[in-house]
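> My questions concern the predicted model and sequence given below.
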Amino acid sequence: MSTDHADTVAAPAAPVAASVATPANEDTPRGFAFGLTAYFLWGFLPFYLKAVAHLPALEVLAHRALWSVPVAGIVLLLLGRTKELKTAFRTPRMLGMACVTAAFITGNWGIYVWAVGSGHALDAALGYFINPLFSIFLAAVILKEKLSPLQIAAIGLAFVGVVILTWGAGGLPWVSLALTFTWGFYALFRKTLPIGPNQGFFLEVLLISIPMLPYVIYLEATGQGHFLAGNSYDTVILALAGIVTAGPLMIYANGAKLLKLSTIGIMQYIAPTMIFLIAVFAFHEELSGIKLTAFLFIWAALVVYTTGLLRQKRSA
């Protein structure tokens, strides 16, 4: 994804923002509007990635980072939230942690771009469906958080789904697992970065751009690039990468702090559901019996997980 969103308990396509509840810890109409807009935009992201599928995935990834820098920078200037960035640039430890999160999100974006472009959008959807459960697993193993019986059951069902896929395909579903692992570890480390979601995103894309800028310059100088190759379609669609990448994230970052964490945990299924439907009905990817069975186990796991969230919400 990329559902490209980040610090929820799980969170596509998806892809990078912190889920921060309001001090009053309540849902607001503005929060719902922002949240739904962001998740629907992430859900439609496969159409953009399909439109750039004729281009090398690494070149698309480079432009996503490069064009996100001015978009995110303008937003920060308009909001007057640049002070934290100055602190980050003067703090080696914070810069080092930002490099770690930037590496994980780069891997996630790159795999997602390649997956959709090469006809593996269904695998991408599966990865983002598994993501919430993997985040719970990481919280238990690394952060020593205690799992509820429902959470343990949900993880067990997801594991069965992965085993079924592995058996049916004769090997690990590496696209789904790679998206799950890169996003799960990204979200985990992102929580340790003491900076706001918008500022953190700007810092990450700025760091990613350091190697990507000379790469794009090299491509254009050697005639291998597509941005200045004379094809106006490629030029425009690559330039849109910044808005496509940064836009949903900025909207989500503002909505997350106006919603309860449990609400975000449930809303995060919107994007992978849309990716699944687009893969089957728009991209006409084959949904085999084995793959459908695996999805049924994952969906059952998410129902169990969501039931636990709703019970916590009622108790609160």
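Everything's here; your move.
> Please make it C-alpha for all contacts and neighbour counts, starting now.
Fine.
> Okay, strands next: where are they in the stretch 151-300 of the chain?
Assigned by DSSP state E, counting those that start in this stretch, the stretch 151-300 of the chain shows no strands.
> can you pull out the helices in it?
174-190, 197-221, 232-239, 241-256, 261-267, 270-277, 289-315 (DSSP state H, counting those that start in this stretch).
> quick one: which of the ones you listed is nearest Gly35?
Gly35 lies closest to helix 241-256 among those, at 5.2 Å (C-alpha to C-alpha).
> Report the angle between the closest one and helix 197-221.
170 degrees (axes from the mean of the first three to the mean of the last three C-alpha atoms, to 10 degrees).
> Second structure for comparison follows:
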Amino acid sequence: MTPLRLGYLYGLVAYLLWGFFPLYFKLLRPTGPLEILAHRVVWSVAFVALLLAVMRNIGFLRFLLRRPRALAGVGAAATLIAINWFTYIYGVNSDRVVETALGYFINPLVVVLLGVLVLREQLRRAQWAALGVGALAVAVLTVDYGRLPYLALTLAFTFGGYSLVKKRLGLPAAEGLFVESAVLAVPALVFLGWLAASGDAAFGRVSAGHTVLLVLAGALTAIPLLLFAGAANRLPLTALGMLQYVAPILQLACGVLIFHEPMPPARLVGFALVWLALIVFTADAVRHARRNRRSRRDSEVGAAAAVPAPR
């Protein structure tokens, strides 16, 4: 299998797993969102530590400990992803899967907005148009919900911020996930210990299957992230960008078709505006990537023509 095809396979499997996450987290009831989050963190550390031990790649920790700014960045990334995970789990288990799907549809637009606000990037006109349509969609959905779709916005901004921090850190996927989870593991273990001591823990008290599902939350967290990293190393950015819509489409389908969450006309209009913004955004990204490839090819041809022929 060629690297490109392998990249598509990795990316598709990662987004399929993320797309069906609502089905998994529903199975973890009656466990509360904070307990699920704590188990997700603790078992992620255990799973990735085992993976790194097999890969014999623990030495990176010494390198990281000599970089205090990188450690601060890891702390920021860990905080953002913890908020994101908690919000998502809370949304799924409070029957708001449709709103969580909206968050991941909005996320690409938020990443562009963060590029302007934080990195001072200049946007093309099509990107500004996509952001404007996205803002209109949020306004329509606010009227429909009777409030800001705060779950969706929290998911979009925390994951957008997490992506920005991760891009600046430049850590490999497994190592980065291990350090982020390790930062969160101490408060997670303290919280789980307090729950067990107070008799409020669901772990080990519901059923054997439920306990196994909580333990597997660590692997289920790590595997899609590792597959995504493999895809990112093999695919063009535009291809990866188009694949990312697989997950929220599946999450939306789960919310509407499986969990029978309401989708009134006004909400459908809001989603349609989000999709229009994404179409504009994606079409512009594809057109810009093709233009860049053409420019590079023309430059290479021009450079080759300028080389004098051997005498």
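That came in fine, so what should we check first? Since the model is a prediction, treat every value here as computed from it, not as a measurement.
> Superposed, what's their TM-score?
Overlay of the two chains. TM-score (TM-score structural alignment, normalised by the length of structure 2): 0.90; 291 aligned residues with a C-alpha RMSD of 1.4 Å.
> ok, back up a step: and the helices of the stretch 151-300 of structure 1: which comes nearest Gly96 of structure 1?
Going by C-alpha to C-alpha, the one of the helices of the stretch 151-300 of structure 1 nearest Gly96 of structure 1 is helix 197-221, 10.4 Å.
> matching residues in structure 2 for the closest one?
Counting by TM-score structural alignment, helix 197-221 of structure 1 lines up with residues 173-197 of structure 2.
> if we can go back for a sec, can you list the helices of the stretch 151-300 of structure 1 in TSV and add distance to Arg93 of structure 1?
TSV is the format used below for the helices of the stretch 151-300 of structure 1 (distance: least, C-alpha to C-alpha, whole Å):
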stretch	distance to Arg93 of structure 1
helix 174-190	13
helix 197-221	14
helix 232-239	33
helix 241-256	24
helix 261-267	28
helix 270-277	33
helix 289-315	34
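> how about Ala139 of structure 2, what's its partner in structure 1?
Match for Ala139 of structure 2 (TM-score structural alignment): Val163.
> Count the neighbours of its match for me.
16 (other C-alpha atoms under 10 Å).
> quick revisit: with distance to Thr106 of structure 1 and mean neighbour count as new columns, can the helices of the stretch 151-300 of structure 1 be given to me in CSV?
Below are the helices of the stretch 151-300 of structure 1 laid out as CSV (distance: least, C-alpha to C-alpha, whole Å; neighbours: other C-alpha atoms under 10 Å):
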stretch, distance to Thr106 of structure 1, mean neighbour count
helix 174-190, 9, 23
helix 197-221, 7, 19
helix 232-239, 17, 16
helix 241-256, 12, 24
helix 261-267, 23, 19
helix 270-277, 19, 23
helix 289-315, 26, 17
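> ok, now which ones touch the residue mapped onto Ala49 of structure 2 from structure 1?
Using TM-score structural alignment, the equivalent of Ala49 of structure 2 in structure 1 is Gly73. Gly73 of structure 1 makes contacts with Phe202, as judged by C-alpha atoms under 8 Å, 6 or more residues apart in numbering.
> roughly how far apart are Gly73 of structure 1 and His63 of structure 1?
16 Å (C-alpha to C-alpha, to the nearest Å).
> Ile142 of structure 1 now?
Taking C-alpha to C-alpha, one finds Ile142 of structure 1 at 34 Å from His63 of structure 1.
> So for these two, which sits in the more crowded spot?
His63 (23 against 9).
> what about the match of Ala49 of structure 2, which SS state?
helix (DSSP: H, G, I helix; E, B strand; the rest coil).
> which residue sits closest to whatever residue of structure 1 lines up with Leu151 of structure 2, ignoring its sequence neighbours?
Aligned counterpart of Leu151 of structure 2 in structure 1: Val175 (TM-score structural alignment). The shortest distance from Val175 of structure 1 to any non-neighbouring residue, by C-alpha to C-alpha, 6 or more residues apart in numbering, is to Asp123 (6.1 Å).
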